[in-house]
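Visitor: when you get a sec, could you give me coordinates for this:
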Amino acid sequence: MKRTTLTLALCLFAFQAEVYAEVTRAAPLNVKTEAGNIQIKTIAEGLENIWGMAFLPDGNMLVTERAGRMRIVSTTGKVGEPLTGLPPMYAKGQGGLLDVVLAPDFATSQKIYFSYAEPAEGEASELNSTAVSFAVLNGNKLENLTHVFSQQPKINSGHHFGSRLVWAPDGTLFITLGDRYSEKDKAQTLDNHLGKVVRINADGSVPQNNPFVNTAGALPEIWSIGHRNMQGAAINPTSKVLWTGEHGPQGGDELNIDQAAKNYGWPVITYGENYGGGKIGEGTHKAGMEQPVYKWVPSIATAGFIFYTGDKFPQWQNNILLASLKEKTLVRLVLDGDKIIKEERLLKTELGQRLRTVVQGPDGLIYLVTDEAKSKIYQISPQ
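Guide: Predicted structure coming up:
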């Protein structure tokens, strides 16, 4: 009986190994684009709802799963065990473990910064908000956990956490924050962090040149206001200015050049409408409120994006590569200065998966992660 069981187990192991081998040997997809042909290769799979990814100096990938796990994925696609040392999280709805970035001085400090949905104290509470902490990465452990930001106030909601993290050239940290869906009107007031971009120093303190530091009643971390749910952000390598990507309601996704003290309109002006139909706010324009540099009607559900600066795709230099959740496509945007003059949609037919973010690798290649129950990491290279 034991021998039979062992034989079956060995057969099953051999079958699984064969299946895994087949997956890793799967032929890359070849895709024609307007700017040259590309090749798509599966790097890793078997993860769950990936949200953020950052490359470590050794080429391995630090990956977050929304359910509350952070893992290291090797250059060969081996998925490591979950890292220990994460704080408690509200892993419901759109909440959980979200973005991750390396500290600018990671080479010496080994610090990583990550955003997540933070529950209020008390087991019975459903109140939560977006928070940011950093920790020292030591092998498969996170040590010396330090909390640097909590969105205020906490809300009973499982939606609109925003949550991209972007280092500014001066070493300050931008954090994009959603309006939490049920509190959209608060995106227009300065006494809260809802529907805002905030800017902090690496230690969590407030930069004294933030625009509302000396404004009575304003939270000093605020950089810009009037946002809905920003799940994409990047620094333009030419202008060194922050750009943000924002989900609209049923239409009206936006790409904004995000500047200090500016008001981006939500929910007073928008190109979207209520789910099921119906006007929101006062229209699409209002004095004192910014217009998007680009918009999508209907929505494509914009997620993470980059400005491509590598040398592997010279024809894509300084293009924006943006992940779409709803349309399941990689969007390529061609710029002329700060104007977007062309849009190309890629990979919807070939992949057909919700794309969560785009990352440029240290090798100059492009990496996509999918937001699926069985997420994958793809590598894009020249054909």
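Visitor: going by C-alpha atoms from here, please, whenever you check contacts or count neighbours.
Guide: Fine.
Visitor: run through who's touching the longest helix anywhere in the chain.
Guide: When the chain is parsed with DSSP state H, its longest helix is helix 2-24. Identification of contacts with helix 2-24 by CA atoms under 8 Å, 6 or more residues apart in numbering yields 42-43.
Visitor: what residues of it count as buried?
Guide: residue 24 (16 or more other CA atoms under 10 Å).
Visitor: buried residues, the next helix or strand after that helix. List them.
Guide: Per DSSP states H and E, the first helix or strand lying C-terminal to helix 2-24 is strand 29-31. Neighbour-count burial for strand 29-31 flags 30-31 (criterion: 16+ other CA under 10 Å).
Visitor: any idea how far strand 29-31 is from the chain center?
Guide: The chain centre lies 25 Å from the centre of strand 29-31; the measure is CA atoms, centre = their mean, to the nearest Å.
Visitor: so which elements touch that strand?
Guide: If you count contacts as 3 or more CA pairs under 8 Å, 6 or more residues apart in numbering; DSSP states H and E, strand 29-31 packs onto strand 38-47.
Visitor: in the strand it packs on, which residues are buried?
Guide: By neighbour count on 16+ other CA under 10 Å, the buried set for strand 38-47 is 38-45, 47.
Visitor: here is the second sequence; please produce its structure so I can put it next to the first one:
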Amino acid sequence: MNKHIFIISTLVFYMSCAQPKKKEDIALKAEPQSYKIEAVVKGLINPWGMAWLPDGSILITEKDGRLIHFNAGEQTEIANAPNVFNSGQGGLLDIELHPNYAKNGWLYITYASEEGAENGGHTALIRCKLKNNSLTNIETLYKAQPNTEAGQHFGSRIEFDNDGYVYFSIGERGERDLNPQNTKRDGGKIYRLNDDGSIPPDNPFYNEANAKKAIFTYGNRNPQGMAKHPDTGEIWMHEHGPKGGDEINIIKKGANYGWPLVTYGVNYSGTKITDEATREGIVSPIYYWTPSIAPCGMAFVTGDKYPKWKGKLLVGSLKFGYVELLSLEGNKVIGRQKIAQDIGRVRNVKMGLDGLIYIAVEGQGIFRLIPE
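Guide: You can find the predicted model right below:
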């Protein structure tokens, strides 16, 4: 072989290996239905977050600001929920139990908060306790600033790692050229705190002058899915791209995920945002979708109820009304299947305490998949 042809071929090979696989590379297949879809909670408007209490009952956030306790078929609205900026994508967002909830009783909630000098709102994280169908001991752990009346990109998901740190996401609030690449501003970030709201001194920007010390990653657009890998303990997340370019990323300390300097998407008008899809120093996604599926909610399949699916990744699609079941080989996506087809706009997907897959659907409620 000609020496120059060999060198070029080798370079092309390694460049192709370095690119994350995308939608066109991995065909989306319809999984033969081996389950039935059962309605669990009916009559919900926009169920955003789900968290299971030790007794098997479910706490559900409705974006309009209601926190609902579903127990034995009954829905009870929890009193003293925070006042929310219910505008556009803002409202009452995610909810998560402390890993040691059975001992300490702490709940964690993200929501669009109006607290601050400016009109509008921005994402906040609180922790609180539940007593007699009311929230008590409410503590604000983080409140992003400044408020804005824009209605887009609040994030937000919450996840704990194996060391007890709490992570939460905040979208860039529609200010892509101002927030995500600037560590001195909130928005377009993943944050990490101790469970009491204090900031770990080993956070990547802790010693940077004027930086938001809670930031753990930056260059994010609007992350609305987050899940801990059951084997590695790594925190995975996905985020909305613009028109195209939804991404799956693994959270790494101090990582820049590129928005809006690099993207696989374009403006909603079809015009270019940038000519760059990759750049040195910016972490490429492990997978991306073009066109967008509008991902929301994320979970790994665990337990033994779905033996063929165990270890796979679930991602809900707002745009196409189904759940993607992604096969993994390490940190690579090697297969895609479509389950719960045409169920509706999927706002969240999680594993329940009973080992079943639960799907929250806008305008309907919460369903679960019963293996047959």
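Visitor: what's the TM between chain one and chain two?
Guide: TM-score for the superposed pair, counting by TM-score structural alignment, normalised by the length of structure 2: 0.89. Supporting figures: 344 aligned residues with a CA RMSD of 1.5 Å.
Visitor: returning to that earlier point: got JSON lines for the buried residues of strand 38-47 of structure 1, with distance to residue 110 of structure 1 too?
Guide: As requested, the buried residues of strand 38-47 of structure 1 are exported to JSON lines (distance: CA to CA, whole Å):
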{"residue": "38", "distance to residue 110 of structure 1": "34"}
{"residue": "39", "distance to residue 110 of structure 1": "33"}
{"residue": "40", "distance to residue 110 of structure 1": "31"}
{"residue": "41", "distance to residue 110 of structure 1": "30"}
{"residue": "42", "distance to residue 110 of structure 1": "28"}
{"residue": "43", "distance to residue 110 of structure 1": "25"}
{"residue": "44", "distance to residue 110 of structure 1": "24"}
{"residue": "45", "distance to residue 110 of structure 1": "26"}
{"residue": "47", "distance to residue 110 of structure 1": "24"}
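Visitor: closest one to residue 278 of structure 1 out of those residues, please.
Guide: Checking the buried residues of strand 38-47 of structure 1 against residue 278 of structure 1 with CA to CA, the nearest one is residue 47 at 38.3 Å.
Visitor: about what we covered before: tilt between the longest helix of structure 1 and strand 38-47?
Guide: On the basis of axes from the mean of the first three to the mean of the last three CA atoms, to 10 degrees, helix 2-24 of structure 1 is oriented at 150 degrees to strand 38-47.
Visitor: starting at the chain centroid, how far to helix 2-24 of structure 1?
Guide: For helix 2-24 of structure 1 - counting by CA atoms, centre = their mean - the centre lies 37 Å from the chain centre.
Visitor: would you mind measuring from the counterpart of residue 211 of structure 1 in structure 2 to residue 188 of structure 2?
Guide: Under the alignment by TM-score structural alignment, residue 211 of structure 1 pairs with residue 204 in structure 2. To residue 188 of structure 2, residue 204 of structure 2 is 16 Å away according to CA to CA, to the nearest Å.
Visitor: which one's more surrounded, the two?
Guide: residue 188 (34 against 16; other CA atoms under 10 Å).
Visitor: trace the more buried one over to structure 1, please.
Guide: By TM-score structural alignment, residue 188 of structure 2 lines up with residue 195.
Visitor: that match against residue 184, yeah?
Guide: Yes: shown here, residue 195 of structure 1 and residue 184 form a contact pair, counting by CA atoms under 8 Å, at 7.2 Å.
Visitor: where do the contact lists of those two overlap?
Guide: In contact with both residue 195 of structure 1 and residue 184: residue 228, using CA under 8 Å, 6+ apart.
Visitor: and the closest residue to residue 134 of structure 2 other than its chain neighbours, how many neighbours?
Guide: In space, and not counting its chain neighbours, residue 134 of structure 2 is closest to residue 79: 4.4 Å by CA to CA, 6 or more residues apart in numbering. When neighbours are counted by other CA under 10 Å, residue 79 of structure 2 registers 16.
Visitor: next one: residue 79 of structure 2 from residue 278 of structure 2, what distance?
Guide: Going from residue 79 of structure 2 to residue 278 of structure 2 by CA to CA gives 48 Å.
Visitor: all good on my end, thank you.
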